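Colleague: Only the shape, not the letters, is given here:
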C-alpha cells in the first residue's frame, strides 16, 4: 500500500462523504440544477487559479529534475485541462472569463487556497503534495466510482464531461505517478514529518468537503 493509499484509508470517513454528497449524487443522476453547477464552475475557476500557484511553488522547490517534470505535468493539467474545461462551460453559460477572474472567491474557497499556499510557501515538496493530492485524487475517486456504477453519468452535456475528465485512463495514469512520487518521498522522511503530512492531508480533505458544501448550499442561492 502506498503512503497515499494509507492516508486515504485513514480518512475514509471523510472521503465517503464525497460520494454521498448531494452535489455529487445529483450531478451523477443529472438532477443537479444548472444554476448550482454554474456557481461551482465560477468558484472552481477561482480555486484553480490559486491551485496553479501552489504547484508553481512546488516546481521551484523540487529537489530533482524528475520531481520538476512531475510538478510541471500537474501544473499543465490544471491550466490546460481543468481550467480550459471550466472556461468552455462558463462561456457557454454567457460568462465573461476576465470578469470572473477579478471576482472575490467565497470565504470557504479563499480559506482553502490560503491554507495550501501557506503550506507551499513554508513547506517542502512532500508537504505540497500532502496539501494538493486530496483535491486531485478525490476527483478521480469520485468520478471513477460513479462511472463504474453507471456509464449514464457520462451522458449529460455538462456533468458528463466532468466525470469523463476525472475518470479517464490518462488522468488515472497521472494519479498513479504522483502517488509513486509521494510514496518515495515518504520513505525518506522522519516519523514526525510523516505525522505532519497526515495532518495536512486530513485538513485538506476536510477543506474539500467544505468546498462541496459551499458549492451546493451557496449555489442554491446563485442567480
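Modeller: Here it is on my side, so go on. It should be emphasised that the depicted structure is a prediction, and the values quoted were computed from it without experimental measurement.
Colleague: rest of the way, CA atoms for contacts and neighbours
Modeller: Fine.
Colleague: which residues in this structure form helices?
Modeller: For the chain, helices defined by DSSP state H occupy the ranges 3-10, 12-20, 22-29, 34-61, 65-76, 83-92, 97-101, 107-122, 125-149, 159-167, 169-186, 191-219.
Colleague: Okay, buried residues for the last one please.
Modeller: This means helix 191-219. Buried residues in helix 191-219, counting neighbours by 16 or more other CA atoms under 10 Å, are found at 194, 197-198, 200-209, 211-216, 219.
Colleague: Which other helices and strands does that helix contact?
Modeller: helix 12-20, helix 22-29, helix 34-61, helix 107-122, helix 125-149 (3 or more CA pairs under 8 Å, 6 or more residues apart in numbering; DSSP states H and E).
Colleague: Which residue, other than its chain neighbours, is closest to the most centrally placed residue in the chain?
Modeller: Nearest residue to the geometric centre of the chain (CA atoms, centre = their mean): residue 135, 2.6 Å. Here the nearest residue to residue 135 in space, its sequence neighbours aside, is residue 208; by CA to CA, 6 or more residues apart in numbering that works out to 6.6 Å.
Colleague: same thing with residue 60?
Modeller: Nearest residue to residue 60, sequence neighbours excluded (CA to CA, 6+ apart): residue 68, at 7.9 Å.
Colleague: isn't the one you found right next to residue 55, touching?
Modeller: No - using CA atoms under 8 Å, residue 68 is not in contact with residue 55, being 10.1 Å away.
Colleague: between the two, who's got more neighbours?
Modeller: Of the pair residue 68 and residue 55, residue 55 is the one with more neighbours under other CA atoms under 10 Å, namely 26 against 16.
Colleague: try it against this one:
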C-alpha cells in the first residue's frame, strides 16, 4: 500500500464523499445539468491558476533538482493542458479565456486554493503535495472509473476522456510516486496524523467544490422559476 492508498483508507468517509459525490455520479451518468458543469468549469479555471501558483511554490520549496522537475511537470500540465481544456469546453457557451480569467472567485474556490497555498507556505514539500493529492491524483481515479461507461454522445465525454487519458494518467502516476518519495524522506510517525488531517481537509474542500456547481445551478433554476 502506497501513501496515497493509506491516506484514502484513513480518510475513507471524506474521500468517498468527494470521489462519489452527486456531481461525479451525475456527470458519469450524463444527467448533470449543463449549468452545474459550466459553473464548476468557470471556477475550476480560476482554481487551476492558483494550483499553478502552488506548483511554482513547490519549486521554491524543493531541495533537489528531481523535486524541482516534478513540480515543473505538474505546473506544465496545468498551464499547457488543463487550462486549455477548460477554454475549449467553455467556448461552447461563448465564454472566452479572457472572460474566464476576469471572473470572480467563489468563496469555495478561495477556501480551497488558499488552504493549499497555506499548506505550502507554512509546511514543507510533503505537506503541499498531500494537499494537492486529492485533486491531482483524485481526478485521474475518478475519470478512470467513469470512462468505461462513456458513449460517443455523452455530454461530458471530453472532460472524462482528458483525465482518463494516458497523458493525465501519467501525470497522476508520477505525482503518486513523488508523494511516496517525499514520505520516505520526511514522513515520521509524529507527523502522520498531521498529514492525514491535511488530506482529509482537502477531500472535504473538493466535495464542497463539486457541491458549489450544483448549488449554483439550483439557484439559477429557482431564479428562472420565479420569473415565470
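Modeller: Received, thanks. These numbers were taken from a predicted model, which means no experiment stands behind them.
Colleague: ok so, going back, ok, so what distance separates the residue nearest to residue 135 of the first structure from residue 214 of the first structure?
Modeller: 10 Å (CA to CA, to the nearest Å).
Colleague: One more: residue 78 of the first structure?
Modeller: Distance from residue 78 of the first structure to residue 214 of the first structure, by CA to CA: 21 Å.
Colleague: Let me see the contact set for whatever residue of the first structure lines up with residue 196 of the second structure.
Modeller: Residue correspondence to the first structure (TM-score structural alignment): residue 196 of the second structure is matched to residue 198. Counting by CA atoms under 8 Å, 6 or more residues apart in numbering, residue 198 of the first structure touches 7, 130.
Colleague: Would you mind listing the buried residues in stretch 17-33 of the second structure?
Modeller: So stretch 17-33 of the second structure, judged by 16+ other CA under 10 Å, has buried residues 18-19, 21-24, 27-28, 30, 32-33.
Colleague: so which of these comes closest to residue 116 of the second structure?
Modeller: Using CA to CA, residue 18 comes nearest to residue 116 of the second structure of those, at 16.5 Å.
Colleague: residues contacting that closest one?
Modeller: Contacts of residue 18 of the second structure (CA under 8 Å, 6+ apart): 203-204, 206-207, 210.
Colleague: ok, it to residue 139 of the second structure distance?
Modeller: Distance check for residue 18 of the second structure against residue 139 of the second structure: by CA to CA, it reads 10 Å.
Colleague: before we move on, back to that, ok, which of the helices and strands packed on helix 191-219 of the first structure comes nearest residue 88 of the first structure?
Modeller: Smallest distance to residue 88 of the first structure across those (CA to CA): 10.2 Å, for helix 34-61.
Colleague: What residues sit buried inside that closest one?
Modeller: Result for helix 34-61 of the first structure [16+ other CA under 10 Å]: buried residues 34, 36-48, 50-59, 61.
Colleague: what's the average per-residue distance for that helix once overlaid on the second structure?
Modeller: Helix 34-61 of the first structure: mean distance to aligned residues in the second structure after superposition is 0.8 Å, counting by mean CA distance after the TM-score superposition for the first structure.
Colleague: Determine the set of other helices and strands touching that helix.
Modeller: Counting by 3+ CA pairs under 8 Å, 6+ apart, helix 34-61 of the first structure packs on helix 65-76, helix 83-92, helix 97-101, helix 107-122, helix 125-149, helix 191-219.
Colleague: can we see that at 10 Å?
Modeller: Using 3 or more CA pairs under 10 Å, 6 or more residues apart in numbering; DSSP states H and E, the elements in contact with helix 34-61 of the first structure are helix 22-29, helix 65-76, helix 83-92, helix 97-101, helix 107-122, helix 125-149, helix 191-219.
Colleague: Distance to residue 175 of the first structure for those - can I get that in a markdown table?
Modeller: Converted to a markdown table, those look like this (distance: least, CA to CA, whole Å):
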| stretch | distance to residue 175 of the first structure |
| --- | --- |
| helix 22-29 | 21 |
| helix 65-76 | 10 |
| helix 83-92 | 18 |
| helix 97-101 | 28 |
| helix 107-122 | 19 |
| helix 125-149 | 7 |
| helix 191-219 | 16 |
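Colleague: Looking at these, which is nearest to residue 183 of the first structure?
Modeller: Of all those, the one in closest proximity to residue 183 of the first structure, counting by CA to CA, is helix 125-149 (9.3 Å).
Colleague: So for that closest one, what gets flagged as buried?
Modeller: 125-144, 146-147.
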